[in-house]
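>>> Structure for this input, please:
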Amino acid sequence: MKKLVVALCGLGFMAGAAAQSLPAEPQYQHIEQQFAALNLTVNAVSEGPMDNMLQVFTNKGLFFTSANGQFFIEGNIYDLKNQQLVNEQQMRPYIKQQVAKAADGVIEYKAKNEKYVINVFTDPTCGYCRKLHNEMKDYNNAGITVRYLAFPRGGVGSETYLQMQHIWCTKDSRGAMDAAKDGDKIQPAMCANPVKSQYEMGQSFGINGTPAIILPSGRLIPGYQPAKALLAQLEAKS
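Now for the predicted structure:
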């Protein structure tokens, strides 16, 4: 188990530009301030899995801290009794909630006989994203509806970020996505779009690559999964 523990009070520096964060509950304002020193935006704070520990959901994923905010814990925490990764279990409700809020901004490939809905953070230039897309019929035939969320790997301001805005703003966004996954040029089209907010949401889940699949349970699966293997996991309600 790899983890890094840093004494925040002994860092001896402040970030050049403190992260803009949501107002913390009064009892957690010290956590917000300490994390700002690390350029981390605090989205939510709650009691952690151990005594005197807090779990902090940030714009860059889940971290843990001592209740007084002195110690910052980066890495995985394992529950040996229940044989599970605490980080993943704690993230699931948060991911599920955030993805539900973004439902209106997805590009959907709906299964005719829908049994399950998955959300996939995608990038049209990603090889395994194209492989997943080329097998869309397999997912749909298995009863799996696929909803795409934007995650331009190059970040905000990249060429892919601009391309994804064009895709989301095109009247036929599905057709534009199909064309982009085939490597075709997309005609410029700009509008108010969710690409930036979806990318930032993915970062807050700790995503740093594509495809990244979100199951209905809120479980995050990094990387490509063939339809048969994915269906087995969905049927197991994992």
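
>>> CA atoms for contacts and neighbours, from now on please.
Noted.

>>> who touches the lengthiest helix in the chain?
The residue-count maximum for a helix in the chain (DSSP state H) belongs to helix 86-101. Contacts to helix 86-101, defined as Cα atoms under 8 Å, 6 or more residues apart in numbering, come from residues 49, 62, 76-79, 119, 201, 205, 216-220.

>>> after it comes which helix or strand?
For helix 86-101, the succeeding helix or strand toward the C-terminus, using DSSP states H and E, is strand 107-109.

>>> In terms of secondary structure, what does that next one contact?
strand 144-150, helix 173-181 (3 or more Cα pairs under 8 Å, 6 or more residues apart in numbering; DSSP states H and E).

>>> Here is the second sequence; please produce its structure so I can put it next to the first one:
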Amino acid sequence: MSFRIRVAAIASAVAVAAIGAGYVLSAGAAEPALDKVKATVQKALGPNVEIKSVTKSPLAGLYEINLGSQVVYSDATGRYVLNGDLLDTQTATNLTQEHLAELNRVKWSDLPLDRAVKWVKGNGARKIAVFSDPNCPYCHKLEQMLTQVDNITVYTFLFPILSEDSNTKAKQIWCSADRAKAWRDWMTAKTAPGGAGTCDTPLEANLKLGQQLNVTGTPAIIFPDGTRAPGLIDAATLERKFAALKKS
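Sure, this is the predicted structure:
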């Protein structure tokens, strides 16, 4: 199950009229065209949504606006906005998705893995990090799928965004004597975690981290090369990704 944070919630508005503000320009910000886009867009929607960068797109006269969780496009005046994918027909490449993936690449070594629930199967050589809500149905399906995968280490960042009960269960799981067992028992067998959940937890920090990394849905899987898979994937897709990582 997915959710929308503030930036993603703007998407429908982008489709019909405008985009967000709270603007940070990338290299080249001194160009008059970029300044004009900045001023117009900022005035349109105000300061509540951060625009991470504005750059020239490969198409003349079209500017790429990075909202973190999505990329949209504007003309040089900032008046007209296009919400959609830019395709290169010669190379059969989705330039929007390709660039968004690069913009959202995560540095694995920067992940605070001590704030994650860790479990290991086999030799644990293959690693993933997952942002997951205890009450997310697709997160449950992912955990059940992972029981089919060998030689894996999973770092789960408890990310309770669906309900107050999600927060309660996340606290109970984190405060359990065996966090990994409590997490997997709940996610694979619906065995409810016990205890009051009154210890210090990293939940608030995890929520802030997810926002910083533009995690807009659960589950969100991050691989050691910094790429991600938003949403549920199957075992075959995961194995193909691991094989690609091994070759790289």
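
>>> quick revisit: mean deviation (superposed) between the longest helix of the first structure and the second structure, please.
Mean deviation of helix 86-101 of the first structure relative to the second structure after superposition (mean Cα distance after the TM-score superposition for the first structure): 2.8 Å.

>>> Pull out the buried residues from that helix.
Buried positions in helix 86-101 of the first structure, judged by neighbour count with 16 or more other Cα atoms under 10 Å: 86-88, 90-92, 95-96, 98-99.

>>> And the residues you listed, which is closest to residue 123 of the first structure?
Nearest to residue 123 of the first structure among those is residue 99, at 17.3 Å by Cα to Cα.

>>> deepest of the helices and strands packed on strand 107-109 of the first structure, which one?
strand 144-150 (a mean of 24; mean count of other Cα atoms under 10 Å).

>>> Next, the mean deviation of that strand compared to the second structure.
Strand 144-150 of the first structure sits 2.8 Å off on average (mean Cα distance after the TM-score superposition for the first structure).

>>> so after that strand, what's the next helix or strand?
Moving toward the C-terminus from strand 144-150 of the first structure, the first helix or strand encountered (DSSP H and E) is helix 159-169.

>>> Identify the residues contacting the residue sitting nearest the centre point of the first structure.
The residue lying closest to the centre of the first structure (Cα atoms, centre = their mean) is residue 202, at 2.6 Å. Applying Cα under 8 Å, 6+ apart, we find residue 202 of the first structure in contact with 121, 151, 208.

>>> most neighbours, which of the residues you listed?
Within these, residue 151 tops the neighbour count with 31 neighbours, counted by other Cα atoms under 10 Å.

>>> Quick check: chain neighbours aside, which residue is closest to it?
In space, residue 151 of the first structure comes closest to residue 199 once its chain neighbours are excluded; the distance is 4.7 Å by Cα to Cα, 6 or more residues apart in numbering.

>>> Run through the strands of the second structure in chain order.
For the second structure, applying DSSP state E gives strands covering 53-56, 63-66, 71-74, 81-82, 87-88, 93-94, 117-121, 126-132, 152-158, 220-222, 228-230.

>>> Drop anything exposed from the contacts of helix 86-101 of the first structure.
Counted by 16+ other Cα under 10 Å, these give 49, 62, 76-77, 119, 201, 205, 216, 218-220 as buried.

>>> Quick check: of those residues, which lies closest to residue 29 of the first structure?
residue 62 (17.3 Å).

>>> wait, doesn't that closest one sit right on residue 54?
No: counting by Cα atoms under 8 Å, residue 54 is not a contact partner of residue 62 of the first structure; they are 10.6 Å apart.

>>> Residue 134 of the first structure pairs with which position in the second structure?
Matched to the second structure by TM-score structural alignment, residue 134 of the first structure sits across from residue 144.

>>> what sits against that match?
With Cα under 8 Å, 6+ apart, residue 144 of the second structure has these contacts: 187-188.

>>> What of residue 127 of the second structure?
Going by Cα under 8 Å, 6+ apart, residue 127 of the second structure touches 152-155, 223-224.

>>> swap the cut-off to 6 Å and go again
152-154 (Cα atoms under 6 Å, 6 or more residues apart in numbering).

>>> which residue sits closest to residue 36 of the second structure, ignoring its sequence neighbours?
residue 77 (6.0 Å).

>>> what's around the one you found, how many residues?
So residue 77 of the second structure, with other Cα under 10 Å, has 19 neighbours.

>>> go on, residue 60 of the second structure?
Neighbours of residue 60 of the second structure using other Cα under 10 Å come to 9.

>>> what's the spacing between residue 166 of the second structure and residue 156 of the second structure?
14 Å (Cα to Cα, to the nearest Å).

>>> what's the answer for residue 120 of the second structure, then?
Computed with Cα to Cα, the distance linking residue 120 of the second structure and residue 156 of the second structure is 11 Å.

>>> Same check on residue 183 of the second structure?
Residue 183 of the second structure sits 9 Å away from residue 156 of the second structure, going by Cα to Cα.

>>> Now do the contacts for the spatially most distant residue from the centre of the second structure.
In the second structure, residue 32 marks the outermost C-alpha relative to the chain mean, sitting 32.4 Å out by Cα atoms, centre = their mean. Residues counted as contacts of residue 32 of the second structure (Cα under 6 Å, 6+ apart): none.

>>> And residue 108 of the first structure? What does it align with in the second structure?
Alignment note: residue 108 of the first structure maps to residue 118 in the second structure; criterion TM-score structural alignment.

>>> ok, its match touching residue 153?
No: contact between residue 118 of the second structure and residue 153 fails when scored by Cα atoms under 6 Å: they sit 7.1 Å apart.
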